[in-house]
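Undergrad: Just a sequence and a predicted model for now, questions to come.
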Amino acid sequence: MHILSATGKRVELEEVSTEVEPSIGGPVFRLAGSEQTSTRITRAARAFLDMGMPGAATLAMEAREAQTIAEAPPAVFRETGTGLLRVVYKEVVVRFKAGTSDKVRDRILKKMGLAVRSQNPLVPDQVVAYDRAGKRAGAGIVEVANACGELEEIVFATPNFVSEFRRTVVPTIIDEQWHLENRAKVAGQKKNEDVKAAGAWAKTLGKAKVVVAVLDDGIDVEHPNLKANIRKNPDPAQPLDLCGRDFFIPDNTNPEHFNPRPKLFQFPFDEMTGNDIHGTPCAGVIAAVGKAGGALGIAPKCRILAVKIFHADNLASDARVADAIRYAALHADILSCSWSGPTSPDIELAIQDAGVLGRNGLGSAVFCAAGNDFGAAVGFPASHPDAIAVGASTDQGMLAAYSNVGPELWVVAPSSGGIAGIFTTDVSLPGRGFNLGTVSAGGTDGRHTNRFGGTSSATPLAAGVAALVLSVKPGLTRQQLKDILAQTADRIGPDHNPVTGHSDKFGFGHVNAAKAVAAALAMP
């Protein structure tokens, strides 16, 4: 059994067996083989089915005559993908195409054995219809809805489901992900030296429409902890663009140009030299889904756009990197660049262009790693005035010794350099990645690593915080977004300018996701 989504996609349903028992107050519903019953509660001429499950929402359905429930009971389904219960009785929701005449609508409904019960006051082309004969219920209504949905005059038709809704629960943060919530579980760590994820998640886990592009050496788009959050078909004008691009390969007639996965590997496979193993951990810091106890990103409901610009440490074309930035700006809200290179006018202009091309003129924010050169000047392109330069702090609340410094530094975010590294996704191909398959490195399956870090990890973490901010306030310009991160950062270190609040070591301070989201929500 299935239903059709508004786009025509099949949503599979599994019917759940039910039993109906008579009672003085009306029929009692029971899921077959279950002690949990559904009792009939009458409220204002409506019948409700209370599924009797702890914490479950009350399920409602229309019933003109209570006694007919026993004769033609509602059908209970579980949606295969989610496991959520869905109950349907005798109604179908139908939306006609704009301009369809009343005569045509009546003819279609009559042919389907339906009649209008009510019209949607906000969408006049949409109605709730019921089975006129009163004989079809449950599975029969699913079938008639699918038949209606196939008609040219109808935008969509679906059973008038009453469904189980689950309120979003703030995810559990495992101790290894101290950068999200630092409980000082490891000796030497300083409690609460983290990005304040829990406070932000009380407001939002991110929105799927907010996309963060990771420009790097490729992303393992089939990784079980990333796959659900990979942006699909980012460029509708190019059917080959299924999940991002490889700009190291310039020819868009080459199928590999449309394959942003890691491609180059050489022994030793757990070192960056010669291996495409850097982009996948970056993506996990942003939007790993936390599946089966795995790593959780700071914005686990946002999406990742995979943009491959490097093949390991092979030399890369400035022009192609610049074009990758422009492409990413067209299809993502935020760009995360955990790399540095020589100054390039083309790349400079590409970052500037991102302010015009991105988000319909609001601008795509470009986050760049300050660099890991032990106190050297902020590298390029992080030094660009339109970029957001990100340095690294540790789990002890100190500047990471490797983090570059300078007046261009905007903020710092938690990373390695103290007691522990960053736990995140790793290339899932066997024997490839920072973790070749040991418990000490992140797990025997090799799909996660606890050895990521540097400003390479701090940058996507800050970018993910920005994704949470845009999830609650999508109309911000990229400059407003940049300002919010500065204004809500926690000042650390003794050498901040008393007027500007800026420090060459820490920028405007330590990124605070909870404060940033709250500040965005408070804006008019």
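TA: Arrived safely, thanks for sending. Because the structure is predicted, anything quoted here is derived from the model rather than measured.

Undergrad: CA only for contacts and neighbour counts going forward, please
TA: Noted.

Undergrad: Surely Asn192 is in a helix?
TA: No - secondary structure of Asn192 (DSSP: H, G, I helix; E, B strand; the rest coil): coil, not part of a helix.

Undergrad: and it, how many neighbours?
TA: Residues near Asn192, counting by other CA atoms under 10 Å, number 17.

Undergrad: likewise Gly475?
TA: Neighbours of Gly475 using other CA under 10 Å come to 12.

Undergrad: Next: Phe452.
TA: Phe452: 25 surrounding residues under other CA under 10 Å.

Undergrad: can you check Ser416 too?
TA: Neighbour count for Ser416, taken as other CA under 10 Å: 25.

Undergrad: That one: what's it in contact with?
TA: Neighbour list for Ser416: Ala392, Ser393, Thr394, Asp395, Ala400, Ile422, Phe452, Gly453, Gly454 [criterion: CA atoms under 8 Å, 6 or more residues apart in numbering].

Undergrad: Correct me if wrong: the fourth one contacts Gln189.
TA: Put plainly, it is Asp395. Yes - counting by CA atoms under 8 Å, Gln189 is a contact partner of Asp395 at 5.5 Å.

Undergrad: These two: which has the busier surroundings?
TA: Set Asp395 next to Gln189 and count neighbours by other CA under 10 Å: Asp395 wins out with 27 against 19.

Undergrad: so where does Leu468 fall, helix or strand?
TA: When elements are assigned from DSSP states H and E, Leu468 belongs to helix 454-472.

Undergrad: Check which helices and strands that helix is in contact with.
TA: strand 211-216, helix 279-287, strand 334-337, strand 365-369, strand 387-393, strand 409-414, helix 478-488, helix 513-522 (3 or more CA pairs under 8 Å, 6 or more residues apart in numbering; DSSP states H and E).

Undergrad: and that helix, how far from the chain's centre?
TA: 13 Å (CA atoms, centre = their mean, to the nearest Å).

Undergrad: Below is an additional structure, to be compared with the one above:
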Amino acid sequence: MMKKRLERFVCSLFMVVLMAGYGNAGMMTASAAGTAPYKEGELIVKYREGVSEEGKAEGHRRHGSERKKEFRDLNMEQVKIRPGLGVENAVKEFEADDDVEYAEPNYLLKASKIPTDPKFYSTWGMAKINAPAAWDNTTGSAGVVVAVIDSGVDYNHPDLKANMWINQAELNGKPGIDDDGDGVVDDIYGYNGVNNNGNPMDNNGHGTHVAGTIGAVGNNGIGVAGVNWTVKIMACKFLDANGSGYTSDAIECLQYVKKMKSRGVNIVATNNSWGGGGYSRALYDTINSQRDILFITAAGNAAANNDTTPSYPADYNLPNIIAVAATTSTDGLASFSNYGRRTVMVGAPGYSILSTYPNNQYAYLSGTSMATPHVTGLAALIKAKYPTMDWRGIKNLILSGGDRPSSLAAKTVTGRRIDAFGSLTCVDSRVFSALTYPATLQPGVATTLSALSINCSKPAGPVTVSLSTGGVLTMRDDGVYPDLAAGDGIFTGSWTPTGTAETLNFSSPVGAETVTVGK
């Protein structure tokens, strides 16, 4: 019966595509090489534990600065520095302050999209990830929520409206009043970090396109179907009309999501189809503070190797991050897509993807931005089928359930493109890969080794590393430093080399890999 409904849906979609015009988003230019761009006159400052409000205020008096925003549970502030003081000098000045743990620029972040020919009809992505077969298992659940952290979402789009998350207290409350006491007035569909209000309407298009891939309403006879026919999409806007935003606003969106999760909203993942800033410890700390929410992010569109040229936030070494490369309809790695044998986890369709666009439109876009929501959508679909599964099991099913196009063999950790049916019905699908090891060795200086070892949703241990100079290191997945999370399938150990060259033989019950370092 479901297959017959799907056939009727595809037929009606085909008619819509033939008869309707589709927009094409404008291209964004890349920033010049060199220091990552940031906002003039601002910093993000992290204070040391125990610094009082009075101490922070006294610090601002000393530095001639003022607080713009506070991220209280992170002990951070967005700070306006005194006139005439450059950002680089301000960082040095604040980091010399005994009350400050670190200070950094407020980096500029951008949507990771590339526009393409709007006349080419394609819904090939859903077929390539085997979504129709997965839909015979589940088409999603209204009890599962994903947050789109982007340029907002057109929550009135007819193909999205029924799947938007709604803050019932604000919907049924009084206009102009913070009815649920979360600090935001009238946040019915989410939050707007650009304008600091409760209206996350999309004025760029990128976020609406992303949302449609995750959860455009299925089997409704119009437009497209998302990976989930039924899901709830929370919108958080931090990218402006030009597709640009700042680290401080991204942090604010993540904090909003964390707050809603703590209030009982069943948020399984955030979709983060953006990047471009430098390494931000503040953003790292924010993502790390919400381990129970998957952070699914675009690998980047510079055709670069993230192993050697880091792209953030994709390259933060955190266990709840899944970095995504883009693939084509011919099973290739997209020409623009970043990749990384040790850093980019999986691939997903990201070239000429048809999805929702503001003002009741549809558009074709390309980019790792478009690949990422396929993975976020799969996270929600897995949660719909396995409601008690936590972020670790969901992540591992995403990684282990995929197929293996040859184009990804040496380009991602798993060598796989996601497969929704494979993830939902996973049986004895093994993934093993070394993740972390040093490029060079310093005798007597400890270094960290890690490897991914999973079978479907479960960790697969023990994992050992045999050394060519003798000895065996047993890796652990127990959450005790240097291991970052217990039971996530990433096994970690600390090793102190005695020489400048070594062959490391990683092995577990599900696989083995040999790497040579220092030669």
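TA: On my side now, so go ahead. Model, not experiment: these values are computed from the prediction.

Undergrad: ok so, going back, what is the mean deviation of the helix holding Leu468 of structure 1 from its aligned residues in structure 2?
TA: Once the two models are superposed, helix 454-472 of structure 1 sits on average 0.7 Å from its counterpart in structure 2 (mean CA distance after the TM-score superposition for structure 1).

Undergrad: quick one: that helix aligns where in structure 2?
TA: Aligned by TM-score structural alignment, helix 454-472 of structure 1 falls on residues 367-385 of structure 2.

Undergrad: Which positions within the matching stretch qualify as buried?
TA: Buried residues in stretch 367-385 of structure 2, counted by 16 or more other CA atoms under 10 Å: 367-384.

Undergrad: Look up how far Phe77 of structure 1 lies from Ala387 of structure 1.
TA: Between Ala387 of structure 1 and Phe77 of structure 1 the computed distance is 50 Å (CA to CA, to the nearest Å).

Undergrad: Any idea how many residues pack against Glu88 of structure 2?
TA: So Glu88 of structure 2, with other CA under 10 Å, has 12 neighbours.

Undergrad: what range in structure 1 matches the helix or strand containing it?
TA: In this assignment (DSSP H and E), Glu88 of structure 2 forms part of helix 87-95. The aligned range for helix 87-95 of structure 2 in structure 1 is empty, by TM-score structural alignment.

Undergrad: Show me what that helix is packed up against.
TA: With contacts taken as 3+ CA pairs under 8 Å, 6+ apart, helix 87-95 of structure 2 sits against strand 38-47, strand 100-111.

Undergrad: Among the ones you listed, single out whichever gets nearest to Asn163 of structure 2.
TA: strand 100-111 (22.8 Å; CA to CA).

Undergrad: That closest one vs strand 294-298, what angle?
TA: Strand 100-111 of structure 2 runs at 50 degrees relative to strand 294-298, counting by axes from the mean of the first three to the mean of the last three CA atoms, to 10 degrees.

Undergrad: Show me what counts as buried in strand 100-111 of structure 2.
TA: Val100, Glu101, Tyr102, Ala103, Glu104, Pro105, Asn106, Tyr107, Leu108, Leu109, Lys110, Ala111.

Undergrad: Just give the nearest non-adjacent residue to the first one, would you?
TA: If you skip the residues right next to it in sequence, Val100 of structure 2 has Tyr47 as its closest partner in space, 4.4 Å away by CA to CA, 6 or more residues apart in numbering.

Undergrad: repeat for the fourth one
TA: The shortest distance from Ala103 of structure 2 to any non-neighbouring residue, by CA to CA, 6+ apart, is to Val45 (4.4 Å).

Undergrad: Same check on the last one?
TA: In space, and not counting its chain neighbours, Ala111 of structure 2 is closest to Trp274: 4.2 Å by CA to CA, 6+ apart.

Undergrad: Burial check on that neighbour, number of neighbours?
TA: 30.

Undergrad: now for it: what does it line up with in structure 1?
TA: Aligned partner of Trp274 of structure 2 by TM-score structural alignment: Trp339.

Undergrad: What's the separation between its match and Cys282 of structure 1?
TA: Noted for Trp339 of structure 1: a distance of 11 Å to Cys282 of structure 1, by CA to CA.

Undergrad: so what sits against both of the two?
TA: Taking CA under 8 Å, 6+ apart as the criterion, Trp339 of structure 1 and Cys282 both touch Ser456.

Undergrad: Regarding Glu12 of structure 1, what is its secondary structure?
TA: strand.

Undergrad: Setting aside sequence neighbours, what's the nearest residue to it?
TA: In space, Glu12 of structure 1 is closest to His2, 4.4 Å off (CA to CA, 6+ apart).

Undergrad: Tell me who's in contact with that neighbour.
TA: Arg10, Val11, Glu12, Leu13, Val142.

Undergrad: Verify the stated contact: the last one with Cys148.
TA: Read it as Val142 of structure 1. No - if you go by CA under 8 Å, Val142 of structure 1 and Cys148 don't touch, sitting 10.0 Å apart.

Undergrad: Mutual contacts of those two, please.
TA: Common neighbours of Val142 of structure 1 and Cys148 (CA under 8 Å, 6+ apart) do not exist.

Undergrad: For the residue nearest to Ala387 of structure 1 when sequence neighbours are not counted, grab the count of nearby residues.
TA: Leaving out its chain neighbours, the residue that sits closest to Ala387 of structure 1 by CA to CA, 6+ apart is Val366, at 5.1 Å. With neighbours defined by other CA under 10 Å, the count for Val366 of structure 1 comes to 30.

Undergrad: which residue lines up with Val366 of structure 1 in structure 2?
TA: Residue correspondence to structure 2 (TM-score structural alignment): Val366 of structure 1 is matched to Phe295.

Undergrad: from memory that match sits against Ile267, does it?
TA: No - counting by CA under 8 Å, Phe295 of structure 2 does not reach Ile267; the two are 11.1 Å apart.

Undergrad: Filter the contacts of His2 of structure 1 down to the buried ones.
TA: Leu13, Val142.

Undergrad: from the contacts of His2 of structure 1, which is closest to Ile484 of structure 1?
TA: For these, the nearest to Ile484 of structure 1 is Val11 (40.5 Å; CA to CA).
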